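J.: please find the sequence and the predicted model below.
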Amino acid sequence: MLKSYLKIALRKLWKSKGFSAINIIGLAIGLATCLLIMLFVLDELDYDRYHKKADRIYRVDTDIKFAGNRFISAVTPDPMGPTLKKDFPQIEQFVRFRSAGGLLLKKDNENVQENRVIYADSTLFDVFTFPMLDGDAKTALQEPNSLVLTATTARKYFNTTQAVGKSILIDNQHTYKVTGVIKDIPPQSHFNFDIFVSLATLEESRRNNWLSNNFNTYVVLKEGANPKQLEAQFDALVVKYIGPQVRQFLSASLDDLKKSGSHVKHSLMPLTSIHLHSDKVAELGANSSIQYVYIFSAIAFFILLIACVNFMNLSTARSANRAREVGVRKVLGSLKTNLVKQFLTESMLISCIALVLALLLTFAMLPYFNDLAAKNITLDFRATPWLIPILLLLVLITGMLAGSYPAFYLSSFKPIQVIKGKLAGGFKRSWLRSSLVVFQFVISIVLIIATIVIYKQLHFIQSHKPGFNRDQVAIIHNSSPLGNKARVFREEVVKLAGVENATITGYLPTDSWRNDNPVFADPTLDRKRAVSMQTWDVDHQYIPTLGMEMVAGRNFSKQFPTDSSAIIINESAAKMYGFDDPIGKNLYFIRDINHPENVSTLHIVGIVKDFNFSSLRQHVSPLALMLGDNQGNVALRIKSKDIPHLVSQIEKKYKAIAPGAPFDLTFMDEDFNNQYRTEQRMGAIAISFSVLAILIACLGLFGLAAYAAEQRTKEIGIRKVLGATVSNITAMLSKDFLKLVIIAALIAFPLAWWVMYSWLQDFAYRTHISWWVFILAGLLAGGIAIITVSFQTIKAAFMNPVKSLRTE
């Protein structure tokens, strides 16, 4: 029986080659898109799950509200890890990370800047699963000045992974010993470092300072331990350890702080949730968002649904062509169940053919998709054998979903009605078919609007004036090799034609060092008159080089020797202090939190206009600039028609002062845009899927237009005989589809507005959803629909009336 079903199904597919091709291509594109998105989603959900203890590993996060600001960060005080293990029996082990910038490693006679460097406790391998290729995991990071390399890094410096016992010169000063080589960290990790340095090297890791948060702390819970119960005990830990230091530093108790609205809280973040659910201060790497998983999963579902809708539409639309077949079969004794099986077999056959084509499309599209998504996804059935049953299940569901309604619809025809020609047909009389077309275009229009709004927001970010001029600013990163000759380099480089100004600092508005501290407006360090703010060490040329604007007072000046104790605050800080006239007022600052008795008195000399120094997802917070010596970077404002030549001249002067040091130069506008690379990638993926969704919808529309023209052949012939023009006939046949697009637009507009309004709420600085976005999306959808149906309608309009009237 199955053989008979398949034989008939193949004959029917071959007989209606055009409609079969539309169904197969539409389903193939839908399945390929669904498969690509499924691989993307699985890759996103797979982050950090390769660790053997992944389900028991948690990161300790910190939530601090103090002096008018709130900071939710991924870092804790240095004693947090050891204290948690000592005081809480449910904790099996801990490990701390400390990010302290990159290192210069000596390779032959050349210094190489390595930025993927992190300091870590020797317990690293008790928490995370990093297979050791050489060395002993138990002792690898115990000694100061020891480090562990990944396999790729070991080969880079020693041409082998058997590098334990070898030494390497760091920053041209210290010799470090290699004590371990591990396998390269998988890309599905929320952090990815090449070099792990022993945390015992840093004296900071032993300060027992509960008021400074610089360490990413991870803990492993024992089997069966409840993380919620552990979290509930963190308040007691804050009282026991942080309370006494708060009292010493602020002369106030934690209760006093709570009454004023301040708090210090700690929480546990599951390791496997970090990549998609964490966007806190001091993350170890750039994370993604669960929103994109939801969005793309929904897109995959709806694109596949659009393809299934095409199948249902075309199958029911051509029902009249198979009515006689159904009638004859029933008269000869066929049961309804047999007819249902026949039509479902045809549907499953189309799905299977579409799957084969979809796999070919997926293999062809995967390299381009990886470029768009910055992924390294592969489709390897040997590595993921579970994917095969999932695909078969997907085909089964797709075949049943696409073929169920046509099967039951066609098999329900009554022989007498078929013979009498009373079968319900025609495009206009099928409300279900019209509803399905509307559904397709609702999804298409929503995707069009979403794409336009995403790109509008990206354009807003790129064109937004952040309070500094990021154009034509070159950044020399990691300029510490200049040492005490940094000022000499600056004086030399500003003499070059094309260099307008230069500043030396570790603090830049683009991704760079950050430092938050309380600054008091009262010499008694009254917490009620404190503002928690960013405190940056800069030089005299910082503000003019970066094109910042002073709204009151003046910039630092060498003409005023007292500026060594001067401070410039931004507008946000000035508002929080509530000064009527901040210029000349004193502020009080503790530079070293370990020595709270050493208070610096600073006088305000200027107010700088607020500038965005963090993501545009966040509002500008208080900030202070102070004169200091920080040689992390050199920023140069340039103006030259021959940028490459100027950069070459700058590099030559840099190499003359720091021979052998790497020269790492980028441009600030590129660094700024790189902060939003995820949104740019997601925007590109969204527009790609939007095009595919519209293409699938157009395939179905093309088939329906052909059917509509076929059903009204005689009517077209009569109208032409009575004097109707080609344009009249084309307009008549097109208006039915255009009405459906208008209905779809009216449904899609509020839905798209709600979706994109919710997405934009993640940005503190955002574009608005303009009315023209909806008009443009509606016109695009209408234009696409008209172009799609025009081929068939014009073809029908040009048909010879004599031939049309002879057609039965």
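T.: That came through fine. Quick caveat, the model's predicted, so the values are computed rather than measured.

J.: every contact and neighbour count from this point should use C-alpha atoms.
T.: OK.

J.: how close does the closest residue to residue 486 other than its chain neighbours get to residue 651?
T.: In this structure, residue 486 finds its nearest non-sequential neighbour in residue 631, 7.2 Å apart by Cα to Cα, 6 or more residues apart in numbering. Noted for residue 631: a distance of 17 Å to residue 651, by Cα to Cα, to the nearest Å.

J.: again, but for residue 143
T.: Taken as Cα to Cα, the span from residue 143 to residue 651 is 38 Å.

J.: ok, second structure coming up, stack it against the first:
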Amino acid sequence: MLRNYLVTTFRNLARNKTLALIYLFGLGVSIAACMLILVWIRYQLSFDKFNNNASNIYRVYPHILMNGNNFTSSMAPPPLADLMKREIPEVKAITRIWKYNSLAVSNEENGRVVKTFNEEVYQADSTFFDIFDYKFLQGDPHESMTKPFTIVITKSAAIKYFGEAAFNNGTIPGKALTLKFGGWGNFQCKITGITEDVPPNAHFHYNIIFSNVSDPWNRSQVWVDNTYYTYVLLQNGTDPSVIERKLLHAVTPFVDPQLRANFNTSYVNLKDKGNYWEYKLQPLTSIHLHSNFERELEPGVSFSNLYILGTAAVFLLLMACINYANISTANTMRRSKEIGIRKTLGSSRIRLVGLIFAESGAISLIAWLLAVVIIIVLLHPFEQIMATELPASGLVSGVNLAIFLALFFVVTGLGGIYPALYLSSFNAVKALKGAIRPGRKMMSFRSTLIVVQFFIFIALISCAIFVDKQLNFLHSQSPGFDRENILVLDDPSMLLAQKESAFVTELKKNTNVISANPCIDYPGSGLDNFPIAANYIPGTRDHLLANFSAGYDFLKTFDIPLLQGRDFNPQSDNDTVQRIILNEAAVKELGIQEPVNKIISTKYLNALDIRTKRYEIVGVARDFNFQSLHKGIRPIAIFLNNQGTYVAVRIKGGNLPGTIAYIKNLWNSFAPGGAFEYHFLDERVDNLYKTESVLSRVLNVLTFFVILVAVMGLTGLTVLTVQQRTKEIGIRKVVGASLYNIVALFSKEYIKWICLSFILATPVAYFFIQQWLQSFAYRITISLWVFAAAAGIAVFLALATIAFHAVKAGLANPVTSLKSE
């Protein structure tokens, strides 16, 4: 029986090659896209789950609302870890992490530098490996970071600095790497362990971890400064909300005095005013997809993007299934006599249903095989579009294979259920006489499928247009500074310390260098400093101001207009200790009228206490975005510090290679042995919207396939419809119908269905786009013309496809048409 079913299936495919090509290609492309996006989504959902205790690991973070300022950082105060170990018995282990974005690290032998690289260096407590599961290849995880100036490195770092032979021989532990901390000195650190490389699906990746025992800051008792990423492992079955309540009770005696000293308030006052200063627990496995806090270790991916792409992929697959179901039902008239003969020979309805489902399954299987070929061909381009290298094991994992098998049955069912039920319901006598005609139910079902198809078409194209518009808006919107032609030099270990002024002076001797500025941070890098507390009138409430330090030419280098007062001036005495520049938002926050030359009081936090300093406002800069446009303008205080871990250089557009070569030679003369590394500011700013760029690219690709599948489906339906109504077309031509009349005959119902789809799709797409745009402080307005344009594209494609085949039929000889059966 099965053999007969398969023979019948392949005969039908061979008899209707055009239709077979349409739904096989549509299904194959759609299945491939759906499978690839499914694998990518499952990969994103797998982050940090490789840790054995992932479900019990949490990150502790502050959740603060004070005087209308909301602040949520991914980092917590230094003394929090010790307090939680002492006061909360459910804490099984706790560790703190700090990350140096870049340090000069060198392998030295006999006082000679062998290799030097700028590296991200992590600093952690000795309990780090009690929480995170990274396999030790050499060394003891429990003893590796218990002593000062010890480090653990990954296998890749070991080979990078010492070679593969040394790693294979096990001779690296006991050797040292020199970490250059700039103003804090250079330290030789003993390698006490080597771990496997961090899996790609971790929310942070280290190559070198430095023992936290070495850093005196780890003993800080300042509670209102957040400087450590703090991770806690709880006992099995612990409710994190219970820990949060215990934590609030435990920290109050310590935080309250510092709130009074630093912010002229208390826990009670904060609560009475509807504010709060709390510590929350964030599940480890939610950080990658659900966290957009200040100072994240690495950028994550928005869960909404997974939802959007997953929905789009499912819609594409649904469109392909609709094509198959529509074409199959439209093709039923051709098979009515076959069904009648089978019924006459004794086939039951169940057997006929089995026949149709066997055909659907065979077609689905061919489509799946085609999809596998497409995946093999497009996997690498897909990874480039997604900016993600998918692990090979993920493609063929047991769970993914199970999901793929389930999808196979879903596609088979969606494509075969209605044709099977409809065909098997035919009356045998009427079928043999060819008296079967499409009934209202069949036409209604086909109409519904077409409406659903155009609903998906209009909604997806509208969403793709809005995502593109928002991305273009982000790139074109002025952040308040000129990001073009700025070269940022990395000086992580401050090799230029005490030589910055001379270095900048020499830089400016090149006619292609406009200005240069040493800085700790720069626009586009994010604000890494905890907000300072400041006030203008003593005794009044304090205000939270973001802050950073920069050199004399900061405003000039970044082309930020000065609205009032002056820039920092190297000729003015004491600029290095008591001058400050505010942006417009900071002046408004402090409520200062005519701010230039006014004095403000700020709280300065160090490792042991809180110190108050007074600064004279010398200038007011125009507002600018230090971060991405996901966030709004923040009140900012700019302090003078002509040293930093970066040097921003504004250059002219011409002779870029020559200018870079000049800067490199100058660097080598001022920082011999230091790695010369740089990046362009505009590239760094564009990288802030990497997630949105990926979403836009993938949606555009999916939109292309949606259009392709829709056109192919329309082609198949139109071909069948024209073939079934060939005699009618001949009669209409004989009685005087024009080509226009014939095209209108076939088009009017499609136009009606598209209009209905437009009415249904517009509010749904509007809702989802509105929700997505909420994550941006600066966003486009939702224009109704975009939905109309998407519907217009649908109308154009439908009319073009229908007109081509209708005109072809209309130009045929009426005599030939009238002879059609």
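T.: Done, it's in. In this text, all values refer to a predicted model and were calculated from it rather than measured experimentally.

J.: TM-score for the pair, please.
T.: The TM-score (TM-score structural alignment, normalised by the length of structure 1) is 0.95; 806 aligned residues with a Cα RMSD of 2.2 Å.

J.: tell me which residues touch the residue nearest to residue 486 of structure 1, please.
T.: 478-480, 483, 486, 504-506 (Cα atoms under 8 Å, 6 or more residues apart in numbering).

J.: pull the contacting residues for residue 194 of structure 1.
T.: Counted by Cα under 8 Å, 6+ apart, residue 194 of structure 1 has contacts 116-117, 149-150, 153, 184.

J.: looking at these, which is nearest residue 213 of structure 1?
T.: residue 117 (19.0 Å; Cα to Cα).

J.: in which helix or strand would I find the corresponding residue of structure 2 for that closest one?
T.: Matched by TM-score structural alignment, residue 117 of structure 1 corresponds to residue 121 in structure 2. Per DSSP states H and E: residue 121 of structure 2 is located in strand 112-124.

J.: and that strand, how far out from the chain middle?
T.: 29 Å (Cα atoms, centre = their mean, to the nearest Å).

J.: and the next helix or strand after that strand, what does it pack against?
T.: Under the assignment DSSP H and E, the closest C-terminal helix or strand after strand 112-124 of structure 2 is helix 128-131. Based on contacts counted as 3 or more Cα pairs under 8 Å, 6 or more residues apart in numbering; DSSP states H and E, the elements that helix 128-131 of structure 2 packs against are strand 91-109.

J.: okay, buried residues for the strand it packs on please.
T.: Burial within strand 91-109 of structure 2, assessed by neighbour count using 16 or more other Cα atoms under 10 Å, is assigned to 91-99, 102-108.

J.: which of these sits closest to residue 460 of structure 2?
T.: Using Cα to Cα, the buried residues of strand 91-109 of structure 2 come closest to residue 460 of structure 2 at residue 99, 40.8 Å.

J.: next up, the contacts around the closest one.
T.: For residue 99 of structure 2, the contact set (Cα under 8 Å, 6+ apart) comprises 120-123, 297.

J.: again, but for residue 299 of structure 1
T.: residue 689.

J.: quick one: map it onto structure 2.
T.: Taking TM-score structural alignment, the alignment pairs residue 299 of structure 1 with residue 312 from structure 2.

J.: measure that match to residue 30 of structure 2 for me?
T.: Distance from residue 312 of structure 2 to residue 30 of structure 2, by Cα to Cα: 11 Å.

J.: now the common contact residues for those two.
T.: With Cα under 8 Å, 6+ apart as the test, residue 312 of structure 2 and residue 30 reach no residue in common.

J.: the residue nearest to residue 486 of structure 1 -> structure 2?
T.: Match for residue 631 of structure 1 (TM-score structural alignment): residue 644.

J.: next one: the helix or strand where residue 37 of structure 1 lies to chain centre, how far?
T.: Residue 37 of structure 1 belongs to helix 17-45 when elements are defined using DSSP H and E. Helix 17-45 of structure 1 sits 23 Å away from the centroid of its parent chain (Cα atoms, centre = their mean).

J.: now swap in stretch 563-579 of structure 2 and tell me
T.: That offset, for stretch 563-579 of structure 2, works out to 41 Å (Cα atoms, centre = their mean).

J.: coming back round to it: make a markdown table out of the contacts of residue 631 of structure 1 and add neighbour count, distance to residue 797 of structure 1 and secondary structure.
T.: Listed next are the contacts of residue 631 of structure 1 as a markdown table, based on neighbours: other Cα atoms under 10 Å; distance: Cα to Cα, whole Å; DSSP: H, G, I helix; E, B strand; the rest coil:
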| residue | neighbour count | distance to residue 797 of structure 1 | secondary structure |
| --- | --- | --- | --- |
| 478 | 23 | 71 | coil |
| 479 | 24 | 73 | coil |
| 480 | 19 | 77 | helix |
| 483 | 11 | 81 | helix |
| 486 | 21 | 79 | helix |
| 504 | 28 | 74 | strand |
| 505 | 21 | 73 | strand |
| 506 | 22 | 72 | coil |
